[in-house]
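> structure here, sequence nowhere to be found:
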């Protein structure tokens, strides 16, 4: 789903005696932003557009929006391209690299002016997360064609599908679901997934293309694609060492307590396994883990990546992936290397995720629990008996060439931009009226 709302985070950090006043103030602010957002939505749908395409991403420079944004700049389209972020450090970093960028929180008046006039807005996460629940900016984009790239194929029920399971009276959840439905075009990599995306987001229009971030699994990244992907020298040296086997561990976000693969006992055991097999293990925390202290590395054997680092330029270096049910496992299929999944059902008690029925029932992963981890790794790490079956699923999930994802999506953006610049005017001739 989505990150905790600003309202929820404020409630956790504020002393109890002040909490009710702060919550009331935030509710009034939210009501104000909702009202202004509705006014801006009316203006946005009526105002003449200019050739301007806005890209919104995560707090760090990563994910599908990043790669499509860079492709749009490289291709020199006939419209202006601008990255929009609410993260000051990212805005400075991109500006230092000569990339067009605006901090929309630092310059809200100018940002709203640009959003009102934009022809297209591109996202890779729910607008609720992109704007921190602020409906003012959402309203300013009402007249733009909103393209949702999302952030991976899912075995989680998402947004609208969660209505039977979660509380729609909760303001944070309700706003997230509401904004999830504001997408005009949704990226779907396969006809096998169209119904799922429609049920999750209410989208009736799909664009068939790959995910832009996956191109760097199949080719070398460009210098600009390495922005946001820098690693410490010690980690880079291990990835460059061909004599060492490399595993990447990617836990997904959990509603409850962390699962086994995010705990100290797992790290202790995977280090011992790595020592026996001359391997190194890299742990990539979920982006919502940004801000937390990382555990200490075990030099030569275990490394913890910053939660926000873009790991995709490095993915082809890894020999196997371990996860619970992160969407990254379906991207990793493109490498042809083994995928190991922890059986989350041994530790979770909510029954709606993971839901493996959301993807084709083609064998592609080696499942283990807390007792069988080492034996499952030993039996399948090198042999990889599911290699052919994994390729079959890859073909089912990606119906177009992943390397052409950005060029395909740019053709859609070209069309949306030119269409938005043309205003159809209906002229009524009273002489023809009966």
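It's in. These figures come from a predicted structure and were not determined experimentally. Residues are numbered from 1 along each chain as shown.
> going by C-alpha atoms from here, please, whenever you check contacts or count neighbours.
Fine.
> can you report how many residues neighbour residue 250?
Residue 250 is flanked by 23 other residues according to other Cα atoms under 10 Å.
> likewise residue 381?
Considering only other Cα under 10 Å, residue 381 is surrounded by 18 other residues.
> what sits against it?
Contacts for residue 381 were tallied using Cα atoms under 8 Å, 6 or more residues apart in numbering; they are 320, 338.
> same check, this time on the one 5 residues further on
For residue 386, the contacting residues are 338, 363, 364, 365, by Cα under 8 Å, 6+ apart.
> count of residues packed around residue 320?
Number of residues near residue 320 (other Cα under 10 Å) recorded here: 25.
> what about versus this one:
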């Protein structure tokens, strides 16, 4: 049986805040944003209430001779309550100090002189547009006398950058030297592909004065950014923090000129650049050694071997759910799907969304015949070695169009998903890239009959590809490098 009990965590003010948000304003805010939530006007009132409570409890605890009916356990309970309140007060004071420091550092960043330097902000895993943008820009940067920094999310990303001999900020902000501080304040351009919420709580403030190029992390059919709102009764400082990272950007990079108005519904930006996603370049060429950083090479080898033997390699890549986290795939029939493909001699590869990947150990026990991609690894070098894609709402389907291979839309819980997880912006799928099925029985039948390989679906895929991708040439990294040089020029001309 799969354990679905919630896991709680406590915030240690002396430690780093948790990793930044990914995907579409994911549901794991408590873990990843608790240390950086804005306290606003409630903070002063909280201080006063806590101080009054501490003083009152101290006075009561000192009255040893008199009974304390208000406090169960008498003086002992009062001392315990004092300790808890003091701890919370210290926590609030440190959060308040952090907010004030970041506000002042933003001002410093906006007035600090800029240099020929670009900072690439990694997401929670190194495998999205920032990875390939950073790799594509490295050689150009060296030739042009530009410093290309990586701002990592974790120690493993820091290790990867250093293995290539590339400049990399320390993961822990306590390890930053004065030179690191100067480098961040001097950066002329910052490149992201997600909400800018880094484990280093000072990082967004230190880079506030840089020109901001947003690559995002995929074409979406879910309402995201400024369209992913909540009723005010559910509004929290954490949610507001996420909304504050939806712009304004200097540039937003997309894949098609026709999509500009759609992106403007979701984000605030000055200029739009439909140059294509750097991560898609590896779909159209052999990966380099650097491309294989943070790739599940064991799964990659398994896919290559299966295809060489003439087997089908089916990639199942669903998005996450806000309810039934991870376990919903079992309810959807993953065990039956995996077992039947295994009996046919084909390979099923399951790539869960990063939000649900912590469930993989339990899912492996529940579905032993399924092969799961290692958590938080880069799947893009793996995609060309699959024969077909099964997904629901994931943006991977739009990248997969560049391979012109069969796609099946498997939506076993569609009504619940749109009611309890996300509102869809599904207009771009007025023409489906493949058959739409609602049960594992229909999915198995579609796979067996190769329904997605029909001529009609092939034409639909090509029509979607031509509408959503202006470029099919594997040169998006080159175009982005040229754009970054232009942004550097604009930043330095403004000095």
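Right, received. Where do you want to start? For clarity, every value in this text was computed on a predicted model and none was experimentally measured.
> give me the TM-score for this pair.
Remark: TM-score between the superposed chains equals 0.86 [TM-score structural alignment, normalised by the length of the first structure]; 415 aligned residues with a Cα RMSD of 2.9 Å.
> how about the contacts of residue 386 of the first structure, which pair is most distant?
Largest separation among the contacts of residue 386 of the first structure by Cα to Cα: 338 and 363, giving 11.5 Å.
> more crowded one of the two?
residue 338 (27 against 14).
> part of a helix, is residue 161 of the first structure?
Yes - membership of residue 161 of the first structure in a helix is supported by DSSP: H, G, I helix; E, B strand; the rest coil.
> would you mind finding the match for it in the second structure?
Aligning on TM-score structural alignment places residue 161 of the first structure opposite residue 227 in the second structure.
> run through the residues that contact its match.
Taking Cα under 8 Å, 6+ apart as the contact definition, residue 227 of the second structure lies against 265, 266.
> which residue is the nearest non-sequential neighbour of the most centrally placed residue in the first structure?
Closest to where the C-alpha atoms of the first structure average out (Cα atoms, centre = their mean) is residue 151, at 3.1 Å. What sits nearest to residue 151 of the first structure in space, not counting adjacent residues and going by Cα to Cα, 6 or more residues apart in numbering, is residue 124, at 5.7 Å.
> in the second structure, what residue corresponds to that neighbour?
Correspondence of residue 124 of the first structure to the second structure, assessed by TM-score structural alignment: residue 193.
> then residue 137 of the first structure?
When the second structure is aligned by TM-score structural alignment, the residue opposite residue 137 of the first structure is residue 203.
> what packs against the helix or strand encompassing residue 331 of the first structure?
In this assignment (DSSP states H and E), residue 331 of the first structure forms part of helix 328-332. Packing partners of helix 328-332 of the first structure (3 or more Cα pairs under 8 Å, 6 or more residues apart in numbering; DSSP states H and E): strand 320-323.
> whereabouts in the second structure does the strand it packs on align?
Using TM-score structural alignment, the residues of the second structure aligned to strand 320-323 of the first structure are 388-391.
> what is the burial count for the residue nearest to residue 151 of the first structure?
So residue 124 of the first structure, with other Cα under 10 Å, has 23 neighbours.
> can I assume it is in contact with residue 56?
Yes - between residue 124 of the first structure and residue 56 a contact is recorded at 7.1 Å, counting by Cα atoms under 8 Å.
> need the residues touching each of the two.
Common contacts of residue 124 of the first structure and residue 56 (Cα under 8 Å, 6+ apart): residue 65.
> and the alignment partner in the second structure of residue 176 of the first structure, how many neighbours?
Residue pairing (TM-score structural alignment): residue 176 of the first structure is matched to residue 242 of the second structure. Other residues near residue 242 of the second structure come to 22 when the count uses other Cα under 10 Å.
> for the stretch 1-150 of the second structure, which segments are assigned as helices?
In the stretch 1-150 of the second structure, the helices defined using DSSP state H, counting those that start in this stretch lie at 29-33, 42-62, 74-111, 129-144.
> residue 355 of the second structure: which of these is closest?
The closest of those to residue 355 of the second structure is helix 29-33. By Cα to Cα, the value is 11.0 Å.
> just the buried residues of the closest one, please?
Neighbour-count burial for helix 29-33 of the second structure flags 29, 31, 32, 33 (criterion: 16 or more other Cα atoms under 10 Å).
> gap between it and the chain center?
From the chain centre to the centre of helix 29-33 of the second structure is a distance of 13 Å (Cα atoms, centre = their mean, to the nearest Å).
> give me the mean distance between it and the first structure.
Helix 29-33 of the second structure differs from its equivalent in the first structure by a mean of 5.7 Å after superposition (mean Cα distance after the TM-score superposition for the first structure).
> do the same with stretch 84-96 of the second structure
Looks like 5.5 Å for stretch 84-96 of the second structure (mean Cα distance after the TM-score superposition for the first structure).
> thinking again about what came up before, and the contacts of residue 386 of the first structure, which is closest to residue 17 of the first structure?
Distances from residue 17 of the first structure to the contacts of residue 386 of the first structure, taken as Cα to Cα, are shortest for residue 365 (50.6 Å).
> which residue in the second structure aligns with the closest one?
Under the alignment (TM-score structural alignment), residue 365 of the first structure maps onto residue 434.
> residue 84 of the first structure now?
In the second structure, residue 84 of the first structure lands on residue 151 (TM-score structural alignment).
> wait, isn't its match in contact with residue 121?
Yes - shown here, residue 151 of the second structure and residue 121 form a contact pair, counting by Cα under 8 Å, at 4.8 Å.
> shared neighbours, the two?
Jointly contacting residue 151 of the second structure and residue 121 under the rule Cα under 8 Å, 6+ apart is no residue at all.
> how far does stretch 318-335 of the second structure stretch from start to finish?
15 Å (Cα to Cα, to the nearest Å).
> buried stuff in that stretch?
For stretch 318-335 of the second structure, burial by neighbour count (16+ other Cα under 10 Å) applies to 318, 319, 320, 321, 325, 326, 327, 329, 332, 333, 334, 335.
> what separates that stretch from the chain centre, distance-wise?
19 Å.
> same thing with stretch 220-229 of the second structure?
Offset of stretch 220-229 of the second structure from its chain centre (Cα atoms, centre = their mean): 14 Å.
> buried residues in it?
Buried-residue list, stretch 220-229 of the second structure, by 16+ other Cα under 10 Å: 220, 221, 222, 223, 224, 225, 226.
> try stretch 212-227 of the first structure
Buried residues in stretch 212-227 of the first structure (16+ other Cα under 10 Å): 212, 213, 214, 215, 216, 217, 225, 226, 227.
> nearest to residue 68 of the first structure, of the residues you listed?
Nearest to residue 68 of the first structure among these is residue 212, at 6.0 Å by Cα to Cα.
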